[in-house]
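Enquirer: sequence-free structure coming up:
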């Protein structure tokens, strides 16, 4: 074991859950690296380093490796939200050996007699965790596990769920494995008024999780009215050609019934969808469909798109199904929006020749690259007496391009 680096899972924190393998190794290594919380586990070791900033600490670890073997202690199990991925990505030449440990997830599930093989595992500990991710997971999974952090506390979990996903049970485990361990459970409303130790883990139990529809949503599944709706066959092509991915931010301008917004939010739960609509009937319908399909990563905005441009988060994708006469100005202003890191993928759905002409002129012009268009002509069967005929619908043209980032002025 000379000059070897070990990453050692030390369990939730108490010495009683340190594995025999880990205990024996810590007695043999020449240096141990531990965060302040884990220092009591190795306070007897003659050569200890405090785990602080990763880069700074690893510089010292490399010097210690010149003299002998080093063990870095991590909470729980190294395979679950530890520094191991950072270490293998940034110091791969060190080739660490890994010793597994008992995770706090295992400890809490054991304490409440819960299995976790199908759990959704989320972390707000030094990682971004949005309300939408927590809500969508709690709606659709029997068990969601949240590793808490400085601003993603058990209180935040309970307050986020209360009033939006109430039919769940929240279980909070505090200071797991220590003598003052505490496990409390209740509804989000009951638990949101309590205070918790910062060292906590949360389980969200949903005994009747909602199952999202598989594949595309059928037209008949949406709440409908006289408001025009993008048909299901066209929606499928829109989603395919938008090319959404986790982290995408989609604006759906002229949302109508919300069918494109809901479909996008379901197809890509890790993206943000912002439905923009100014007609009162359409607004109400879009919100009803958002609630029906339980899309927490979808927000409905009231108003005309041009008036809302500066208040919406910077988009990565824009779909324009209806512009209320603002199409030309929208397409001219989108490339210059503040906060854009990359070009915006813009798609326009055109039924009228006027919309088609404006979209072609702008999207194939100097503000955009990669202009492309596809026209869909869909026919569906209809019974005519004893016969069946295919009845054609109005053709829909989908025009898309990538906006160019404005040139920076270096003068």
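Expert: Looks like it arrived, so ask away. Here the structure is a predicted model, which means the values were calculated and not measured.

Enquirer: all contacts plus neighbour counts: C-alpha atoms, from now on.
Expert: Fine.

Enquirer: hang on, residue 217 packs against residue 232?
Expert: Yes - assessed by C-alpha atoms under 8 Å, residue 217 is found in contact with residue 232 at 7.1 Å.

Enquirer: which residues touch the most centrally placed residue in the chain?
Expert: Centre of the chain computed as the mean C-alpha position; nearest residue by C-alpha atoms, centre = their mean is residue 270, 3.6 Å away. By C-alpha atoms under 8 Å, 6 or more residues apart in numbering, the contact list for residue 270 reads 133, 245, 246, 247, 248, 297.

Enquirer: so the first one makes contact with residue 295?
Expert: No - counting by C-alpha under 8 Å, residue 133 stays clear of residue 295, with 10.2 Å between them.

Enquirer: who has more neighbours out of the two?
Expert: residue 295 (24 against 16; other C-alpha atoms under 10 Å).

Enquirer: now that one: which helix or strand?
Expert: Here residue 295 sits in a region with no helix or strand, counting by DSSP states H and E.

Enquirer: repeat for residue 285
Expert: Per DSSP H and E: helix 280-292 holds residue 285.

Enquirer: only the buried residues of that helix, if you could.
Expert: The neighbour-count check on helix 280-292 (16 or more other C-alpha atoms under 10 Å) flags 282, 283, 284, 285, 286, 287, 288, 289, 290 as buried.

Enquirer: measure how buried the residue lying closest to the second one once chain neighbours are set aside is and give me the count.
Expert: What that stands for is residue 283. In space, residue 283 comes closest to residue 277 once its chain neighbours are excluded; the distance is 5.9 Å by C-alpha to C-alpha, 6 or more residues apart in numbering. By other C-alpha under 10 Å, 27 other residues sit near residue 277.

Enquirer: also this one, for the comparison:
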């Protein structure tokens, strides 16, 4: 074995580059998935070894005098097994070269007559992936799909369940192969359609309010009598205290109007935000505000904490805006799910402040208290008179 050539085949032998075809003809042995080997033309060596895992491919190619080749579908640089083989070859000091191929991204873009340089490229093939988080990034998303939860149908169903049933989507099946088919529609429509295993899904960017710094104007949110809302200055400090970063899963316990949930939904890059609220009318208001802003990654959980938290994924951060006197078990549930969770509790009454500090301290956490007293001067006539809001305490803890 003088050199290993890693070759991206594209979708079929018809999409092989001339460079890749020449390397295959020169190879004494070729290893790769059986489907790819069976599609090779007769001019390529008959010494073809089915292998998929990197170690198996390398083992299949060893002991051969002269050039050998490893064959991969699509492009060697796009979610390809070639990456693992390259690492093995480098580790063992074996010379190699890599020849790219046409990817499913290029093929679908060409079929649609669209450029793809602004698409986000992700894989849902054999790995769990949240399609809602992906489409909340402001760009079209191309999913490599698979079967089960990673199929186009399942991904579209999750988009539809999040309120994105009308989102335009496209599925490309068997691209550049017999039986090629392009299907366009909405996520709701394609959630009812079965597709073959060789498919990709293109979802357009979800409509969202423009991204901005935390602390949206209070007027941006729909209100209802008797349902509290965390005000602008406090919301901005909550996000700062929680140190929200993209990818953080968040719980908003006692979500009220959903204003904090929506701020979190834009600050965490589209990751899930669970708005937990026990009042049905408040849950309806949260859903309305989410639709207004395009906060599709907010999941409204109707129920009383901590029982409503039992089935939620582990959080990276938790905001407790209302506990109905059950702060201690809420904290226990959050810490049981993630001992390193970042916590923020809001309090207006001094009794609530004292209870929050005591609850955090008794659980071995250092409580940090910030008091916010905001006032606004709306301007009436010639005079600007300050109108104060209730002072709010924010108690934060966690790593």
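Expert: Ah, there it is. In this text, all values refer to a predicted model and were calculated from it rather than measured experimentally.

Enquirer: TM-score of the superposed pair?
Expert: The TM-score (TM-score structural alignment, normalised by the length of the second structure) is 0.86; 391 aligned residues with a C-alpha RMSD of 2.9 Å.

Enquirer: coming back round to it: how near is the residue nearest to the centre of the first structure to residue 134 of the first structure?
Expert: For residue 270 of the first structure, the distance to residue 134 of the first structure equals 11 Å [C-alpha to C-alpha, to the nearest Å].

Enquirer: kindly report the same for residue 181 of the first structure.
Expert: 25 Å.

Enquirer: who's more crowded, the two?
Expert: residue 134 (23 against 11).

Enquirer: what about that one, which helix or strand?
Expert: Assigned by DSSP H and E, residue 134 of the first structure falls in helix 131-140.

Enquirer: and that helix, what other elements does it pack with?
Expert: helix 154-161 (3 or more C-alpha pairs under 8 Å, 6 or more residues apart in numbering; DSSP states H and E).

Enquirer: could you give the angle of the helix it packs on to helix 131-140?
Expert: 70 degrees (axes from the mean of the first three to the mean of the last three C-alpha atoms, to 10 degrees).

Enquirer: just the helices in the second structure please.
Expert: Assigned by DSSP state H, the second structure shows helices spanning 18-26, 34-38, 54-61, 82-92, 104-112, 131-135, 152-159, 187-190, 232-242, 259-267, 280-293, 327-337, 350-362.

Enquirer: so which of those helices is nearest residue 392 of the second structure?
Expert: Evaluated over the helices of the second structure, closeness to residue 392 of the second structure peaks at helix 232-242, with 7.6 Å, by C-alpha to C-alpha.

Enquirer: which part of the first structure matches the closest one?
Expert: Under TM-score structural alignment, helix 232-242 of the second structure corresponds to residues 232-242 of the first structure.

Enquirer: and that stretch, how far from the chain's centre?
Expert: Put simply, stretch 232-242 of the first structure sits 22 Å off its chain's centre (C-alpha atoms, centre = their mean, to the nearest Å).

Enquirer: gap between the residue nearest to residue 183 of the second structure when sequence neighbours are not counted and residue 109 of the second structure?
Expert: Counting by C-alpha to C-alpha, 6+ apart, residue 183 of the second structure lies nearest to residue 171, which is 5.2 Å off, once chain neighbours are set aside. Residue 171 of the second structure sits 11 Å away from residue 109 of the second structure, taking C-alpha to C-alpha as the criterion.

Enquirer: neighbour-wise, which of the two wins?
Expert: The residue with more neighbours, out of residue 171 of the second structure and residue 109, is residue 171; 22 against 17, by other C-alpha under 10 Å.

Enquirer: so who does the more buried one touch?
Expert: 152, 182, 183, 184, 199, 200, 201, 202.

Enquirer: can you check residue 326 of the first structure too?
Expert: 305, 306.

Enquirer: wait, doesn't residue 276 of the first structure sit right on residue 303?
Expert: Yes - with contact defined as C-alpha under 8 Å, residue 276 of the first structure counts as touching residue 303 (6.8 Å).

Enquirer: neighbour-wise, which of those two wins?
Expert: The neighbour count for residue 276 of the first structure versus residue 303, taken as other C-alpha under 10 Å, is higher for residue 276 (29 against 15).

Enquirer: I'd like to know how far the more buried one sits from residue 20 of the first structure.
Expert: Counting by C-alpha to C-alpha, the gap from residue 276 of the first structure to residue 20 of the first structure is 59 Å.

Enquirer: ok, the alignment partner in the second structure of residue 146 of the first structure - how many residues close by?
Expert: Under the alignment (TM-score structural alignment), residue 146 of the first structure maps onto residue 143 of the second structure. Residue 143 of the second structure has 27 neighbouring residues, counting by other C-alpha under 10 Å.
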